[in-house]
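[1] with the sequence up front, the predicted model follows.
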Amino acid sequence: MRETGKPIAQVARELGINDGTLGNWVAKDRAARGETGAGEQLGESERAELARLRRENAELATGA
C-alpha cells in the first residue's frame, strides 16, 4: 500500500483478504512508524464502524 498508493479496499481484494483487516494492519504500521496523522487514534467503536463502511463500500464498488 505504501509503495503503490492503492486504496486499502483494492489491495485487500487483490490479496483476497478483508479490507477491514488490512486497514487495521495499515493503521498499526502507520502508528509504529509515527505516521498517525492529524488528530487522535480511532476508538474501538470507530474502528468497527470504519471497517463496516469499508466493507459496504467495497461491496458497492464490485456490485455485489
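    That came through fine.
[2] hey, let's count contacts and neighbours off CA atoms from now on
    OK.
[3] measure Glu40 to Glu56 for me?
    24 Å (C-alpha to C-alpha, to the nearest Å).
[4] contacting residues for the residue nearest the centre of the chain?
    Within the chain, one residue has its C-alpha closest to the average C-alpha position: by C-alpha atoms, centre = their mean, that is Gly23, at 2.4 Å. Contact partners of Gly23, counting by C-alpha atoms under 8 Å, 6 or more residues apart in numbering, are 8, 51.
[5] what about the helices in this protein?
    If you assign secondary structure with DSSP state H, the helices in the chain sit at 8-15, 19-32, 44-62.
[6] presented hereafter is structure B, for comparison with structure A:
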Amino acid sequence: MFHAGTANPRKKMMAVEMKSELMQQVQEGEIEEEDVPKESTIANWINSFSRGWKHAMALQAIEAAESNLNV
C-alpha cells in the first residue's frame, strides 16, 4: 500500500483509506483485527516513509548532479 503512490502519485492512499483496506482484509480473514494499527499510527508511518523517500531522492539527485559535473 505504501508504494502505490510511489509508482503513481494519483494512487496515493491516505491513512483512512489504508485502514479501510486493512479492515477489508480482516473481513476476508487474511489478517486479524488486532494486527490492524490505529489510523494515527498509519498516518505516522506514511509521514515517516514520505520523509525518508524525499531524503533518498534528494541524495540521488545530488549524486547525479555531481556525477554530471565530473564528466
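    That came through, no problem. Source: prediction; values computed, not measured.
[7] ok, back up a step: quick one, which of Glu40 and Glu56 of structure 1 is more surrounded?
    Glu56 (13 against 7; other C-alpha atoms under 10 Å).
[8] aligned partner of Gln27 of structure 2 in structure 1?
    Matched across to structure 1, Gln27 of structure 2 falls on Ala32, judged by TM-score structural alignment.
[9] what's the burial count for its match?
    Applying other C-alpha under 10 Å, we find 10 residues neighbouring Ala32 of structure 1.
[10] ok, Glu21 of structure 2 next?
    14.
[11] spit out the contact partners of it.
    With contact set as C-alpha under 8 Å, 6+ apart, Glu21 of structure 2 has no partners.
[12] roughly how far apart are the counterpart of Ala4 of structure 2 in structure 1 and Ser45 of structure 1?
    Structural alignment (TM-score structural alignment) places Ala4 of structure 2 against Val11 in structure 1. Here the criterion is C-alpha to C-alpha. By it, Val11 of structure 1 lies 24 Å from Ser45 of structure 1.
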